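[1] A predicted structure for the sequence below; I have some questions about it.
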Amino acid sequence: MKESPPPEISIVIPVYRSASILPETLAQLDAFFHAHPMKFEIVLVNDGSPDDSWEVLKQLKQGRDEIIIVDLIRNFGQHSAMMCGLKLSRGKFVVTMDDDLQNPPSEIIHLIDKINEGHDVVFGRFQQKQHGLIRRVGSKIVGWLNRKLFNKPRDLTLTNFRIIRRDIVDAVCKFRTNAPYLPGLLLMTGKSFANVDVVHHPRFEGESNYTVLVIAKLIWRLVFNYSAFPLRLLCGFGLLISLFAFLFGCYVIIKHFTFGIEQPGWTTLVVLISFFQGVTLVVLSAMGEYLVRILNDVSGPRAYLIRQVL
């Protein structure tokens, strides 16, 4: 059977604790595409949501071929769910957005207009953020890490409301990692990035899923999966210990020949143990850095597991 031509736009939305919001989200997306006719598809990925989100998705899917719903076997996290949606999407351009209507579907047209100027990725830049304090603080920390780890330009604002060219989506999906971080992968893959101002609404209903624990897990993923910073820190620590051992050894040797020492061999034992403990840390750190690089190269695509696709 011949496959139908790809749609112009794919909308990818990870779903978590959003059973009551989903009907309104779909209604606003339908209103947008009614006002801006184009061939589209909507990919909704249920990320192991503990509420009735999957049942609601199945009801919304009925009779609509342009809607693709995915049920993951458990909660893998927003970035893994987003990666799943990207791999299933077929659109020439892919828009990613949250499920809480803080990114109004009516603003998608601004992303489309901007990327048609020739950019690889366009991020919505919120005119006035409506996030809570915890997420704002977390965003500051993650933003600093993005600059250090992925060379993010200082004048570029990263958000989950973005549009991506198909070739960049395909390149990102080729990364083999069980801990995807989509903004970082986009920065590593794309060349031309841009922002466009969009409206940001307060959450339509309920509370944000961005807790301290969720943000801490994201920071942990960034530091340990996309950098060798902890290993280099340990390596530096080992070098400091070796230097301290050397200086301490000089002190003990001078003391030995100046004042004498009651226990023969104590000087040699202290110096050797201190020095080689420091050297051991340096060697283990270096081996660890190579091991991380190898694991990142050969790790399989275990970022998510799908239970069902409809």
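    Nice, thanks for sending it over. This structure is a prediction, so every number in the text was calculated from the model and none was measured.
[2] Please make it C-alpha for all contacts and neighbour counts, starting now.
    Noted.
[3] all helices of the stretch 101-250 of the chain, in order?
    108-115, 133-150, 166-173, 182-189, 212-225, 229-259 (DSSP state H, counting those that start in this stretch).
[4] Of these, give the one that comes closest to Val122.
    helix 108-115 (6.0 Å; Cα to Cα).
[5] hmm, who's touching the closest one?
    Contacts to helix 108-115, defined as Cα atoms under 8 Å, 6 or more residues apart in numbering, come from residues 95, 121-124, 162-164, 194, 196-198.
[6] put this beside the first:
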Amino acid sequence: MKKQESFVSVVLVIKNNFNILTSYIKELSDDLNQSYSDYEIVIIDQSSTDETSANIDNLLTEYKSIRYILLSSEVTEDVAVAAGYENAIGDFVVNLDIQRDPVSLVNQLVTLCKQGNDIVLGVTKQPTTAMYNIIRPYVKRILRSIGYDFPRDFSGSMCLSRRTVNAVTESGRFYHKLYVRIAKTGYKSIDFKYDSKVVSNKKDIVTGIKEALHFTIFNSTKPLRWMSTLGVVGSLLAFVFAVYSIIVNIFTNNVTQGWTTLVLFSSVLFALLFTMLAFFGEYLARLLNDRSEHRSYSVVYEKNSNVMLDENRFNVLYDSESDDLNIVKTGRNK
């Protein structure tokens, strides 16, 4: 089978997974070596505490085109994936989960990406709890309002064209905003359904709320507007209650009347106040993070494979123009 000329980067985010990393790299390398003339495997290590960093040299001397990047501390999933995309140099960049995704997924995603789809999203069936299914439609509306429009069963694995990667990473601080920025590029996107190797843990209501807050707070100022609106509504209710208190004092001499209403209403107002303060605190923290000079992740060191793909291959053109079809840009000139 003739190898494809496209340069494919595969990003693997690991955390104490060396027991399955070796076999996965072997299978992945064999598959990539048969399919592509140029490829790289970018391993993002979330500061593993197992034998990964001590034994990674064995993989680098045996397998071709591996780049191992060790982060100084564990970060959130979107930041780790963003670190992989920022360091990848391929025409098409795919990220996989070594515990869940088959290696054959790379060729399937890249094939769809070459057909003019700049974004190919992996979709696999994920078990959910009953409460998660109840709140999911409402959470989806909130996420859509900030531009996050990924499919419900999005697995986290995807393939991006080079221009999509550039559009997402060229604007500086994008790490926590990775998925929303991908959705907002406006490039053509398609879903790809596949079967996972393992069944994921059930998504529950706590996980759903955490993800929704993470995406919302880091990607939009709309919650701040919602809290402001809530504050206005609370002020109006307080004014109505003040009018009610005046009317009660005019038409009755019973001082205790309305005391229960006062207590309940004061409680509601305090709840609104503290909810607003919580969101203000989140946004103040976000502003402080955005104004700080430190990056969202730090690299301890990077190691590369000692084995080259093809030492006799040169990236040299002898003519300034060529009639050959540019496979990388196929379908993207519209």
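    Great, that's in hand. Remember, it's a predicted structure, so these values are computed and weren't measured experimentally.
[7] for the helices of the stretch 101-250 of the first structure, which one sits closest to Ile21 of the first structure?
    Smallest distance to Ile21 of the first structure across the helices of the stretch 101-250 of the first structure (Cα to Cα): 18.6 Å, for helix 108-115.
[8] follow-up on the earlier one: who wins for most neighbours among the contacts of helix 108-115 of the first structure?
    Val122 (29 neighbours; other Cα atoms under 10 Å).
[9] The second structure: which residue goes with that one?
    In the second structure, Val122 of the first structure lines up with Val120, judged by TM-score structural alignment.
[10] Would you mind confirming that that match makes contact with Lys193?
    No. Assessed by Cα atoms under 8 Å, Val120 of the second structure is found out of contact with Lys193, at 10.2 Å.
[11] Give the full set of residues in contact with the residue nearest to Arg90 of the first structure when sequence neighbours are not counted.
    The shortest distance from Arg90 of the first structure to any non-neighbouring residue, by Cα to Cα, 6 or more residues apart in numbering, is to Pro6 (5.5 Å). Contacts for Pro6 of the first structure (Cα under 8 Å, 6+ apart) come out as 90-92.
[12] Please settle this for me: is Pro6 of the first structure part of a strand?
    No. Secondary structure of Pro6 of the first structure (DSSP: H, G, I helix; E, B strand; the rest coil): coil, not part of a strand.
[13] quick one: it from Trp266 of the first structure, how far?
    Distance from Pro6 of the first structure to Trp266 of the first structure, counting by Cα to Cα, to the nearest Å: 77 Å.
[14] same question, Ala194 of the first structure
    For Ala194 of the first structure, the distance to Trp266 of the first structure - Cα to Cα - is 65 Å.
[15] Kindly report the same for Leu310 of the first structure.
    73 Å.
[16] Contact partners for the residue most central in space within the first structure?
    Nearest residue to the geometric centre of the first structure (Cα atoms, centre = their mean): Tyr181, 2.3 Å. The contact partners of Tyr181 of the first structure, taken as Cα under 8 Å, 6+ apart, are 79-80, 222.
[17] for Val271 of the first structure, same thing?
    Counting by Cα under 8 Å, 6+ apart, Val271 of the first structure makes contact with 245-246, 248-249.
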